[in-house]
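Novice: Below: sequence and its predicted model.
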Amino acid sequence: MGAATSDNGTSSSSKKVLSLLFQFSAERTELSVPEMSELIGATTPSTYRYLALLKDLDLLEEGKPGHYHPTARVIPLARAAQLSNPLARIAGPLLREAADTIGETVMLQQLAGDQVVCIELAECDRPMRFTIQRGRSTPLGRGASGKMALALCPAETRERLLPAHLSQDQLDTYLAQGFATSNSEIDEGVWACSVPVINTRKNLSVLTSAGPESRIPEERKEQTLQTLQKSAQKIREKYSKLLI
C-alpha cells in the first residue's frame, strides 16, 4: 500500500516537472518562481524542488535575478521533433507553393495539449510580411487557427476551453463552413484565415495564412481561402498515402 502511494507521488511530481518545462514557449521565454507556481498549480517549495531538478539537468538556467529560461540543451530536442514529424515534412513544399500563390505567410499548426503549435511554415517574399517562428503556440479559441482548431476538437474539449468571446454555435459554424478568420485578434493589423487539415485527435492540424489586413482586399481573401483549402486537401492526400 505504501509503495503504491510512493509511486503515485513520484508520478505526480514527474508530471509537475514536465509541466513546468512546458510552460516556456516562443512567447514566454522567461518565468519567475511565483509565475511558475501559479502556472503549474504547485506550492513555492515544491516549485523550487522541480526547478532544482531542471537546473541540475541543464535544462533551465537563471537569467536576470529570480527569473529562469530554457538552455540551449533543449534546442536539439525541438529540432528532432520537427525533423521526425511526417506531417511537417510532407507539407513543406505545399506550403511554399501556397505562400507564392497567396503572397502571404502560410503555416501548418498542429494540436499540442491545449494549444496549436506551428510545425512548418513558408514566408512570402515581400518587404512587409507577417513573421512567425516554428514552435510558436496559439491557445485554442484565439485567432483564426485557434478557433478552427477548437472547432475540430471533441465536445468535452470544446466545453472545457471555450473562451468567453466564443459560443458553441460559432464553433459549429466554423466547422460547417470549413474555415475561420480573424482580424487583429492576436497581432495588431493582421488578418488571418485558417482551414482544417486533419481532424483526428492524434494529428489534429490546421493550415493558416496571415498578413497585413491593409493589403488584403475582399477578393484576395476569397483567393486565400480557396488556395488554403486546395493545399490542405493535397496534404491530406499525401499523408494518407504515407500511412498505407
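Specialist: Perfect, I can see it now. Remember, it's a predicted structure, so these values are computed and weren't measured experimentally.

Novice: rest of the way, CA atoms for contacts and neighbours
Specialist: OK.

Novice: Strands of the chain, start to end?
Specialist: In the chain, the strands defined using DSSP state E lie at 31-32, 60-62, 67-70, 105-112, 115-122, 137-139, 180-183, 190-198, 205-212.

Novice: Kindly state which of these is positioned closest to residue 53.
Specialist: strand 60-62 (9.1 Å; C-alpha to C-alpha).

Novice: circling back to that earlier point, now tabulate the strands of the chain in a markdown table and tack on mean neighbour count and distance to residue 13.
Specialist: As requested, the strands of the chain are exported to a markdown table (neighbours: other C-alpha atoms under 10 Å; distance: least, C-alpha to C-alpha, whole Å):
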| stretch | mean neighbour count | distance to residue 13 |
| --- | --- | --- |
| strand 31-32 | 16 | 19 |
| strand 60-62 | 18 | 17 |
| strand 67-70 | 19 | 19 |
| strand 105-112 | 27 | 21 |
| strand 115-122 | 24 | 23 |
| strand 137-139 | 21 | 25 |
| strand 180-183 | 21 | 39 |
| strand 190-198 | 25 | 33 |
| strand 205-212 | 28 | 30 |
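
Novice: ok, structure two:
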Amino acid sequence: MLLALLPEIERDRRWASIVEQRGPAVRDELKWALENRYAVSSGELDEGVWACSVPVPTIGRRPTVLSLAGPAARITEEARHTAITALQEYAIRIQRAISSYSL
C-alpha cells in the first residue's frame, strides 16, 4: 500500500527491484490497491502470515499507512473483512486528528 501511495517518480525509482522480486503483475496490484484503498498479503514476507494495510489520508505529508498482521490460519474471511473495515475507519479517525493540528 505504501508503494502505491508514493509519487510516481519515486515509485518508478524503486520499481526495478520490486519487479525483479515479484514480477510485472505487481503494477496491477498497486493499481487495485489505490482504487480499493487497501492491500492484503498472505505469506508474502513471512510464511503463514496474513496482513492488510490501508492508507491514512494526509495532505502535504509523506504517505502513511495503517497495517495489521496475524497468523493466516487463524483469520477467517469474515475476520479479514472486519479487520480491513476497522483499519479504514481508524485511518479516517487518525486523519481527522492529524488535520485538526495542521496549520
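Specialist: Thanks, I have the structure now. None of these values were measured; they are calculated from a predicted model.

Novice: Superposed, how do the two chains score by TM?
Specialist: Once superposed, the chains reach a TM-score of 0.85 (TM-score structural alignment, normalised by the length of structure 2), with 97 aligned residues with a C-alpha RMSD of 1.5 Å.

Novice: The longest helix anywhere in structure 2 maps to which residues in structure 1?
Specialist: For structure 2, the helix that runs over the most residues, judged by DSSP state H, is helix 77-100. Mapping helix 77-100 of structure 2 onto structure 1 (TM-score structural alignment) gives residues 218-241.

Novice: Please apply the same query to stretch 4-13 of structure 2.
Specialist: Using TM-score structural alignment, stretch 4-13 of structure 2 pairs with 151-160 in structure 1.

Novice: Run through who's touching that stretch.
Specialist: 150, 168, 171-172, 174-175, 196, 199, 201, 204 (C-alpha atoms under 8 Å, 6 or more residues apart in numbering).

Novice: can you give me the end-to-end distance of it?
Specialist: With C-alpha to C-alpha, to the nearest Å as the measure, stretch 151-160 of structure 1 spans 12 Å from end to end.

Novice: just how off-centre is that stretch within its chain?
Specialist: The chain centroid and the centroid of stretch 151-160 of structure 1 are separated by 16 Å under C-alpha atoms, centre = their mean, to the nearest Å.

Novice: can you check stretch 3-23 of structure 1 too?
Specialist: Its chain's C-alpha centre and that of stretch 3-23 of structure 1 lie 24 Å apart, by C-alpha atoms, centre = their mean.

Novice: cool, and stretch 7-26 of structure 2?
Specialist: 15 Å.

Novice: With stretch 196-212 of structure 1 instead?
Specialist: Here the centre of stretch 196-212 of structure 1 is set off from its chain's centre by 10 Å, with C-alpha atoms, centre = their mean.

Novice: What's the end-to-end length of it?
Specialist: 22 Å.

Novice: Same question for stretch 60-67 of structure 1.
Specialist: Stretch 60-67 of structure 1 end-to-end distance (C-alpha to C-alpha) = 10 Å.

Novice: and that stretch, which stretch of structure 2?
Specialist: Under the criterion TM-score structural alignment, stretch 60-67 of structure 1 matches nothing in structure 2.

Novice: still on that earlier bit, now tabulate the strands of structure 1 in a markdown table and tack on distance to residue 164 of structure 1.
Specialist: Putting the strands of structure 1 into a markdown table (distance: least, C-alpha to C-alpha, whole Å) gives the following:
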| stretch | distance to residue 164 of structure 1 |
| --- | --- |
| strand 31-32 | 26 |
| strand 60-62 | 34 |
| strand 67-70 | 31 |
| strand 105-112 | 21 |
| strand 115-122 | 17 |
| strand 137-139 | 13 |
| strand 180-183 | 16 |
| strand 190-198 | 20 |
| strand 205-212 | 22 |
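
Novice: Tell me which of the ones you listed lies nearest to residue 45 of structure 1.
Specialist: That would be strand 31-32 among those, by C-alpha to C-alpha, at 13.5 Å.

Novice: Which neighbouring elements make contact with that closest one?
Specialist: If you count contacts as 3 or more C-alpha pairs under 8 Å, 6 or more residues apart in numbering; DSSP states H and E, strand 31-32 of structure 1 packs onto strand 67-70.
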